[in-house]
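Visitor: sharing a sequence plus its predicted fold:
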Amino acid sequence: MNHPFPVPIDYVEFTSPRLEETQAFMTDAFGWSFIDYGPDYRDLQQAGLGGGLERGPLRPPLVILRTEDLEGMLDRVTAAGATITKTIYAFPGGRRFEFTEPGGNGMAVWQPD
């Protein structure tokens, strides 16, 4: 499939069942800071790439791409063979969907408001 432009990696989300301990580790080991968004989510700062830390069961990091055409990207990844795992949903600041690519990696695409 030919693309008019590359779609950049914009954000990486980590999960941890022990959110506060993971946050403290990342601060101490890497010098990253966080903005707290409630008891279960932290926005990662100073890591060279946008990111987040979410309280929840441990899973591989989720790579998130940014687009200005969310529905168009949903069509593109579906046509390329992705399995949609979460349909488009809104969150503070934008909308996104999640999918697995044919090899099994979880990914997401978001569009800012």
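Guide: On my side now, so go ahead. Residues are numbered from 1 along each chain as shown.
Visitor: from here on, contacts and neighbour counts on C-alpha atoms
Guide: Will do.
Visitor: I'd say Y41 and G56 touch.
Guide: No. Using C-alpha atoms under 8 Å, Y41 is not in contact with G56; the gap is 9.6 Å.
Visitor: the two: who's more crowded?
Guide: Y41 (19 against 14; other C-alpha atoms under 10 Å).
Visitor: what sits against the more buried one?
Guide: Neighbour list for Y41: 52-55 [criterion: C-alpha atoms under 8 Å, 6 or more residues apart in numbering].
Visitor: hmm, try it at 10 Å
Guide: Counting by C-alpha atoms under 10 Å, 6 or more residues apart in numbering, Y41 touches 13-15, 19, 34-35, 52-56.
Visitor: again, but for F25
Guide: Taking C-alpha under 10 Å, 6+ apart as the test, what F25 contacts is 19, 31-32.
Visitor: most neighbours of all the residues you listed, which one?
Guide: L19 (19 neighbours).
Visitor: second structure follows, compare the two:
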Amino acid sequence: MLTTNFVPGTPNWLDLGAPDVDAAVAFYTSVFDWDFRSAGPEGGGYGFFLRDGKTVAAVGPLMEEGAAASWTPYFHTRDADATRAAVERAGGSVRAEPMDVFTAGRLAQFTDPTGAGFAVWQPGDTVGLDVVMEPETLCWTELYTTDAAAAKEFYAAVFSWSYQDMPMGDDVVYTVFSAPGGGVPDDPGQGGIMQLAQQNRDAGSGSEWHPYFATEDCDATCTRATGAGAKMLMPPTDAPGVGRLAMLKDPAGAPFALIKGDPDRG
């Protein structure tokens, strides 16, 4: 379970890289009960999604030539420069060198050995997201990867993650990851790792992280999203012991998921 009691290796920030920030803001504020606050002229187009005045995510323009719209999870670090070194030792690559964001904190962006982009946040004045696990906020992070074994080895080396493999039938294994001291005692997991099926890889799918947003009504939220231009990747589906979930792409192509948790879970 995600919490805002951030420790190294736990998700502590989330932002969207968008080709058109205004269009992204219009879409997400129509789907969720979110407001938007710009970071101001010095922010380079960056800004924050708020729910009831609390930061739940952020959005900014794409900064890399040829980059596709995507959500990027950030993981807590006490030392972004040390994490940079750990990433390179483990076979990852640096997309953006560690840099200070005024007095808010220090960030760096990386690509894991399987091709998935992620980032780290070293807190300054901004510790991280204000709220998670509530309706219309981040409640899970999930990596779809072309090589689950390599991904698990990499993130264990960088963040000291531990794993619990959960067989799902037909030789499919879902892996839940936990950072030391993260989560809550009876639910320490903060996200999952899933091997991409060969048919998805053959169709051109690559490694990428997806955020899950909690919802009180998965079907209704999906209807708002598709009505605002989202593409349905997986319609609302019941997952026993997990909840009702759906996967979509926003109008610019950034994937995200929705979930209404199973009240009987656990």
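Guide: Noted; the coordinates are in hand. Treat the numbers as computed from the prediction; the structure is a model and nothing was measured.
Visitor: any idea what the TM-score comes out to?
Guide: Here the TM-score for the pair of chains, by TM-score structural alignment, normalised by the length of the first structure, is 0.80; 109 aligned residues with a C-alpha RMSD of 2.4 Å.
Visitor: buried residues, whichever helix in the first structure runs longest. List them.
Guide: For the first structure, the helix that runs over the most residues, judged by DSSP state H, is helix 19-30. For helix 19-30 of the first structure, burial by neighbour count (16 or more other C-alpha atoms under 10 Å) applies to 19, 22-23, 26.
Visitor: re the thing from before, in strands only, show me the contacts of Y41 of the first structure.
Guide: Among the contacts of Y41 of the first structure, the residues falling in strands (DSSP state E) are 13-15, 34-35, 52-55.
Visitor: mind putting the residues you listed into a markdown table with distance to E71 of the first structure and neighbour count?
Guide: Converted to a markdown table, these look like this (distance: C-alpha to C-alpha, whole Å; neighbours: other C-alpha atoms under 10 Å):
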| residue | distance to E71 of the first structure | neighbour count |
| --- | --- | --- |
| E13 | 22 | 21 |
| F14 | 25 | 21 |
| T15 | 26 | 20 |
| F34 | 30 | 19 |
| I35 | 29 | 11 |
| G52 | 23 | 19 |
| L53 | 26 | 22 |
| E54 | 25 | 21 |
| R55 | 28 | 17 |
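Visitor: farthest-separated two in those residues?
Guide: Comparing all pairs in those by C-alpha to C-alpha, the longest separation belongs to T15 and I35, at 15.5 Å.
Visitor: which residue is the nearest non-sequential neighbour of A82 of the first structure?
Guide: Distances taken as C-alpha to C-alpha, 6 or more residues apart in numbering put E101 closest to A82 of the first structure, at 4.6 Å, once the chain neighbours are dropped.
Visitor: what's that neighbour aligned with over in the second structure?
Guide: Residue pairing (TM-score structural alignment): E101 of the first structure is matched to D112 of the second structure.
Visitor: next up, the contacts around Y155 of the second structure.
Guide: Going by C-alpha under 10 Å, 6+ apart, Y155 of the second structure touches 9, 86-87, 90, 92, 112-113, 161-162, 177, 179.
Visitor: so what does it match up with in the first structure?
Guide: Residue pairing (TM-score structural alignment): Y155 of the second structure is not matched to any residue of the first structure.
Visitor: separation between Y155 of the second structure and Q164 of the second structure?
Guide: Between Y155 of the second structure and Q164 of the second structure the computed distance is 14 Å (C-alpha to C-alpha, to the nearest Å).
Visitor: ok, then the element right after the host helix or strand of L107 of the second structure?
Guide: Element membership for L107 of the second structure (DSSP states H and E) is strand 105-111. Remark: after strand 105-111 of the second structure, the chain's next helix or strand is strand 117-123, criterion DSSP H and E.
Visitor: show me what that next one packs onto, helices and strands only.
Guide: Counting contacts by 3 or more C-alpha pairs under 10 Å, 6 or more residues apart in numbering; DSSP states H and E, strand 117-123 of the second structure packs against strand 11-18, strand 70-76, helix 80-89, strand 93-101, strand 105-111, strand 208-214.
Visitor: report the angle between the axes of that strand and strand 105-111?
Guide: On the basis of axes from the mean of the first three to the mean of the last three C-alpha atoms, to 10 degrees, strand 117-123 of the second structure is oriented at 160 degrees to strand 105-111.
Visitor: check how far strand 117-123 of the second structure sits from its aligned residues in the first structure, on average.
Guide: Here strand 117-123 of the second structure, set against the first structure after superposition, deviates by a mean of 1.1 Å using mean C-alpha distance after the TM-score superposition for the first structure.
Visitor: give me the next element, helix or strand, following that strand.
Guide: According to DSSP H and E, the helix or strand after strand 117-123 of the second structure is strand 138-145.
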